[in-house]
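1. sequence unknown, structure follows:
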């Protein structure tokens, strides 16, 4: 009825909508007063070099647009994620380290260092759960969970030729209390 893309979109939407219900919307609070900050958004990622069947080192870059909420209000934000994957392929990505800089429309900023990731592929749906900590700015010292869901934009046969160039995914980010 929905097709694979419809199922992935529905799954991602349910995850994002359900988890966003527990977040309070963003304000100006000190680090001690900050509770959970939740962001939902969309990312466009690129792999350099493109992912192929054989694993190799790859640089991953993603630009993300977020809507974040905490402390009674919401604010738009943008994110820039970078990672060096030592052994990435069309089938799997090793490691989970990387950094993300989030710039909030109200002038705030968070620098996040990710140190672990779990990657799952279920019937073509990609799910990546990353964990890390805010190392600078808003939420400094707080743990972070980032969940990425989506379908590949390119055909799997691209793995045999030019490789997968990138992806378009839904992202959920939570800076935990």
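-> Received the coordinates, thanks. Owing to the predicted nature of the structure, the values given are computational and were not obtained by experimental measurement.

2. contacts and neighbour counts: CA atoms only from here.
-> Will do.

3. measure the residue nearest to residue 88 when sequence neighbours are not counted to residue 167 for me?
-> Leaving aside its chain neighbours, residue 88 sits nearest to residue 55 (4.8 Å; criterion: CA to CA, 6 or more residues apart in numbering). Going from residue 55 to residue 167 by CA to CA, to the nearest Å gives 18 Å.

4. List the buried residues in stretch 60-69.
-> 60, 61, 62, 63, 64, 65, 66, 67, 68, 69 (16 or more other CA atoms under 10 Å).

5. then this one, side by side with the first:
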């Protein structure tokens, strides 16, 4: 019984993986992007000083993006979920759903936050998330998203509840090869 050389089996396997569309080395690239933008968050029901399950949705628009690769000039993202939230100051306790980022060149990245620090003074949100790109473009890159979301109804935490907040966001994505 004859056996084929291992090289041919490896080559055939690589061709098969490429044909079925598994990620290729094209995603292995240097990235040093800093994107500025705005983010809004909506809560239903509105946040009060009483912790309770609240549905939230978050949307962000990032422009401009500066750095490498040069073809990525803007992005957008969104996420949603349900979490036990309130207007109280909370640190280190926050939902951490993945963010799907849609880059201006048509590619996407899924960012998974791993360390989150959140403060909620009177319904405003100051949040710093560090994490990594878990799939898609820039796979394995380190990420930091810093968000400051302000609310304009200062008495909302004691009355109808904070239903939305918005403000500046900075997203940094870094991977050096």
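-> Nice, thanks for sending it over. Keep in mind that this is a model prediction, so the values were computed, not measured.

6. re earlier: what does the residue nearest to residue 88 of the first structure align to in the second structure?
-> Using TM-score structural alignment as the criterion, residue 55 of the first structure maps onto residue 51 of the second structure.

7. For its match, which residues are in contact?
-> Counting by CA atoms under 8 Å, 6 or more residues apart in numbering, residue 51 of the second structure touches 84, 85, 86, 87.

8. quick one, strands of the first structure?
-> Assignment of strands within the first structure using DSSP state E yields the ranges 37-51, 56-70, 73-88, 97-104, 109-122, 125-137, 143-150, 164-175.

9. Tabulate the ones you listed (JSON lines), appending distance to residue 12 of the first structure.
-> Below are the strands of the first structure laid out as JSON lines (distance: least, CA to CA, whole Å):
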{"stretch": "strand 37-51", "distance to residue 12 of the first structure": "11"}
{"stretch": "strand 56-70", "distance to residue 12 of the first structure": "15"}
{"stretch": "strand 73-88", "distance to residue 12 of the first structure": "19"}
{"stretch": "strand 97-104", "distance to residue 12 of the first structure": "21"}
{"stretch": "strand 109-122", "distance to residue 12 of the first structure": "13"}
{"stretch": "strand 125-137", "distance to residue 12 of the first structure": "9"}
{"stretch": "strand 143-150", "distance to residue 12 of the first structure": "6"}
{"stretch": "strand 164-175", "distance to residue 12 of the first structure": "7"}
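
10. With residue 30 of the first structure as the reference, name the closest of the ones you listed.
-> When these are compared by CA to CA, strand 125-137 sits nearest residue 30 of the first structure, at 10.4 Å.

11. what's the offset of that closest one from the middle of its chain?
-> The chain centre lies 7 Å from the centre of strand 125-137 of the first structure; the measure is CA atoms, centre = their mean, to the nearest Å.

12. Tell me the buried residues in that strand?
-> For strand 125-137 of the first structure, by 16+ other CA under 10 Å, it's 125, 126, 127, 128, 129, 130, 131, 132, 133, 134, 135, 137.

13. now what about stretch 116-133 of the second structure, what contacts it?
-> Residues outside stretch 116-133 of the second structure that contact it (CA under 8 Å, 6+ apart) are 47-48, 86-94, 96, 109-115, 139-151, 154, 156-157, 162, 165.
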